[in-house]
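In: the following block contains a protein sequence and its predicted model.
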Amino acid sequence: MDFILNLPKNEPEERMKNGNLIRMFHLALWSIAIASTAVVASAETIEVDSVLIRLIDQVDVPARAIGSLVEVQTSEGKRVEKGDLLAQIDDTEAQLDYKRATFELDIAMRDAENDVAIRSALKKRVYSKAHFDRLVRAEAAQPRSVSQSELEKARLEAEQAEFEIEKARSDLQNAKTKKDLTANALALAKRNIEVRRILAPQSGEVVEVLRHVGEWVTPGEKIFRIVSIKRLRAEGFVQASQVTEALKGLPVKVVRHDQHDPAQTYSGTIVFVSREIDPVNGQVRIWAEIDNHDGRLQPGHRAHMSITAD
């Protein structure tokens, strides 16, 4: 690089200063070049040659109630969506229980709103107290005009009216509690109907149907198996020396070993890095989640994975 300076004539000190500036300038350019080389060298691609493609989204669908299958709505190879009805267990008894609970709740709700007993007890208290007060006044105005037994009977009737009010209020509160219990019984009856409907817990393809119409099933027994390949796991191993804290979350590219078009790659992200190191080969297991919406990549394929580490 040419660096031209207009140096004053016959001034040695200025010439020396300018020479120092030239040397400092070249040194700065050299430092920038070294730093740029270091930045380029920091970018590394980790190649993982032996990668196995595995399923992520797979589920065994069990029966949740005991009974016989009266309907099966799906078959192997059929595409289902989350919430679709797969099969129906006989729910005749559950339906009858639900109807009974509905009637019982209707009665309980009317009882919980019926305060006739309280209103009747309140009126009886008013009458009993007024009757007792009249007898007391009559006895005070004319002694011995009212017998002691009659006064005692009137007093007991007034006290009994108070007890009847308390009992009526307690009965109404119990009726409200019974209404809540009946509502729970209705919810349980509805639940017993729902658990006899076997629904798809996820979207995907039915790959196994293990029971058919007329067969008896029990809770927890596997009836269907559903898988989805829209996202897959690319699992492989890297040397422990290549594992860093930043490895998880790095982008990856996956290419099948037997793929005719090597340009067709699948993108993904490292989501798991094992904490264990194999003592024999010093490798660490990792896996990436791969986007496979086109469905070309399938579980069991062997592939090559490139991890871009910035």
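Out: Done, it's in.

In: from here on, contacts and neighbour counts on C-alpha atoms
Out: OK.

In: residue 151 versus the residue nearest to residue 204 when sequence neighbours are not counted, what's the distance?
Out: Leaving out its chain neighbours, the residue that sits closest to residue 204 by Cα to Cα, 6 or more residues apart in numbering is residue 228, at 4.4 Å. Residue 228 sits 87 Å away from residue 151, going by Cα to Cα, to the nearest Å.

In: residue 160: neighbour count?
Out: Per other Cα atoms under 10 Å, the neighbour tally for residue 160 reads 16.

In: take a look at this one as well, against the first:
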Amino acid sequence: MGSLSLRTRFASSRAIFLFLLLMALLTGCEAKSEEAASASPPPPPEVEVAEVTAQPVVLSESFTGRVEAAETVELRSRVSGYIQEVAFEEGELVEQGDLLFLIDPRPYQARVNAAQADLAQARSQQAQAGSEAERARVLLGRQAISQEVHDQRQSALSNSRAMVDAAEAALQTAELDLEYTRITAPVSGRVGRAMVTRGNLANADQSLLTTLVTIDPIHVYFEADEQAAFASQTLLTGDASNSLNIELGGDPQRQYKGTLDFIDNRLNPNTGTLQFRAVLDNPDGRIRPGEFARVEMPVARLDQALLVDGKAVLTDQDRRYVYVVDENNLAQRR
């Protein structure tokens, strides 16, 4: 009897426990259903809308270029001799006419002195020949000498004049050679390093002494493909259209305004490109030849172009699109 009562109590307790668990599950489902029913959908996201305007616009393309000096000079000596002085600091700015190198002038000064002496001698001989020719003319009028003697003295006078001319030319040559011992800057600009230093021999027309480049203005050369080149030439007519935006060294902080001043007269047959040149003001000399440049050049003009903020343009694989709000205030992809 005791065992039977125990089993009965255990079965009753189990039934009560299952009943309570079922009631808890049903209550939880009903609560979740009520929460789901009471939750409202989220509001639509707020987006900025901009009105698209149509107006004339000029399209530009970017081209790669290089900065070059307007004038580049390779200084070579015109006479041979030993460098006596290097009269500049390498890399400094120099003015036209400044002394850069001095070749030992003493041998050339001696040649000038010798040429001056030869000229003085030739002039003395000319004066004597002139006196004899004049005396012969008077004597011939008195029939005191023969015509042959008269002609000989006139010929001697002509020869003496030629000797004077030759002596004067030799003196000018010697003076030029002496002047060439002073090598000066032919243009204003920035000088490079001295390739021949003091005490070394400079050979005439062979030894490169240094290089000199002008700095203001400075040029930017770039090349455009055939299609862009011919499209741009229809726009590059006035001074305003010739203005170009130029970025140097890939640095957005180094933006300059240049002016197109040269278009080559033929296409490069190897590359199919046409060369252009822009001019930049460079009064402080900060722009140096050899720098990399990006040039923005106009290539087309549109009379009615739709201008859209760049932030609204999206990309999907190989095409770009925007969302347009229609009359029902709905966004459509285009």
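Out: Noted; the coordinates are in hand. Nothing here was measured: the structure is a model prediction, and the numbers come from that model.

In: residues touching the residue nearest the centre of the second structure, list them.
Out: In the second structure, the residue lying closest to the centroid (Cα atoms, centre = their mean) is residue 67, at 1.6 Å. Counting by Cα atoms under 8 Å, 6 or more residues apart in numbering, residue 67 of the second structure touches 218, 219, 220, 221, 288, 289, 290, 291, 292, 293.

In: ok, now residue 162 of the first structure?
Out: Counting by Cα under 8 Å, 6+ apart, residue 162 of the first structure has contacts 121, 122, 125.

In: list the ones among those residues that fall in strands.
Out: Among the contacts of residue 162 of the first structure, no member falls in strands (criterion: DSSP state E).

In: now the residues you listed: which count as buried?
Out: For the contacts of residue 162 of the first structure, a neighbour count by 16 or more other Cα atoms under 10 Å gives the buried set as 121, 122, 125.

In: ranges for the strands of the stretch 1-150 of the second structure?
Out: For the stretch 1-150 of the second structure, the strands defined by DSSP state E, counting those that start in this stretch cover 53-69, 72-76, 81-86, 93-94, 99-103.

In: JSON lines please, covering the ones you listed and showing distance to residue 109 of the second structure.
Out: As requested, these are exported to JSON lines (distance: least, Cα to Cα, whole Å):
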{"stretch": "strand 53-69", "distance to residue 109 of the second structure": "37"}
{"stretch": "strand 72-76", "distance to residue 109 of the second structure": "21"}
{"stretch": "strand 81-86", "distance to residue 109 of the second structure": "13"}
{"stretch": "strand 93-94", "distance to residue 109 of the second structure": "27"}
{"stretch": "strand 99-103", "distance to residue 109 of the second structure": "12"}
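
In: most tightly surrounded among these?
Out: Stretch with highest mean neighbour count among the strands of the stretch 1-150 of the second structure: strand 99-103 (a mean of 22; mean count of other Cα atoms under 10 Å).

In: what range in the first structure matches that one?
Out: Aligned by TM-score structural alignment, strand 99-103 of the second structure corresponds to residues 85-89 of the first structure.

In: what's that stretch in contact with?
Out: Under the contact criterion Cα under 8 Å, 6+ apart, stretch 85-89 of the first structure has outside partners 65-74, 196-200.

In: what does the residue nearest to the centre of the second structure align to in the first structure?
Out: Using TM-score structural alignment as the criterion, residue 67 of the second structure maps onto residue 53 of the first structure.

In: around residue 31 of the first structure, how many other residues sit close by?
Out: That count, for residue 31 of the first structure with other Cα under 10 Å as the rule, works out to 11.

In: and the helices in the stretch 51-200 of the first structure?
Out: 92-113, 116-141, 148-194 (DSSP state H, counting those that start in this stretch).

In: I'd like the ones you listed as CSV, with distance to residue 17 of the first structure appended.
Out: CSV is the format used below for those (distance: least, Cα to Cα, whole Å):
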stretch, distance to residue 17 of the first structure
helix 92-113, 101
helix 116-141, 111
helix 148-194, 92
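
In: among those, which is nearest residue 29 of the first structure?
Out: Residue 29 of the first structure lies closest, by Cα to Cα, to one member of these: helix 148-194, at 75.7 Å.

In: okay, the angle between the closest one and helix 92-113?
Out: Angle of helix 148-194 of the first structure versus helix 92-113, following axes from the mean of the first three to the mean of the last three Cα atoms, to 10 degrees, is 150 degrees.
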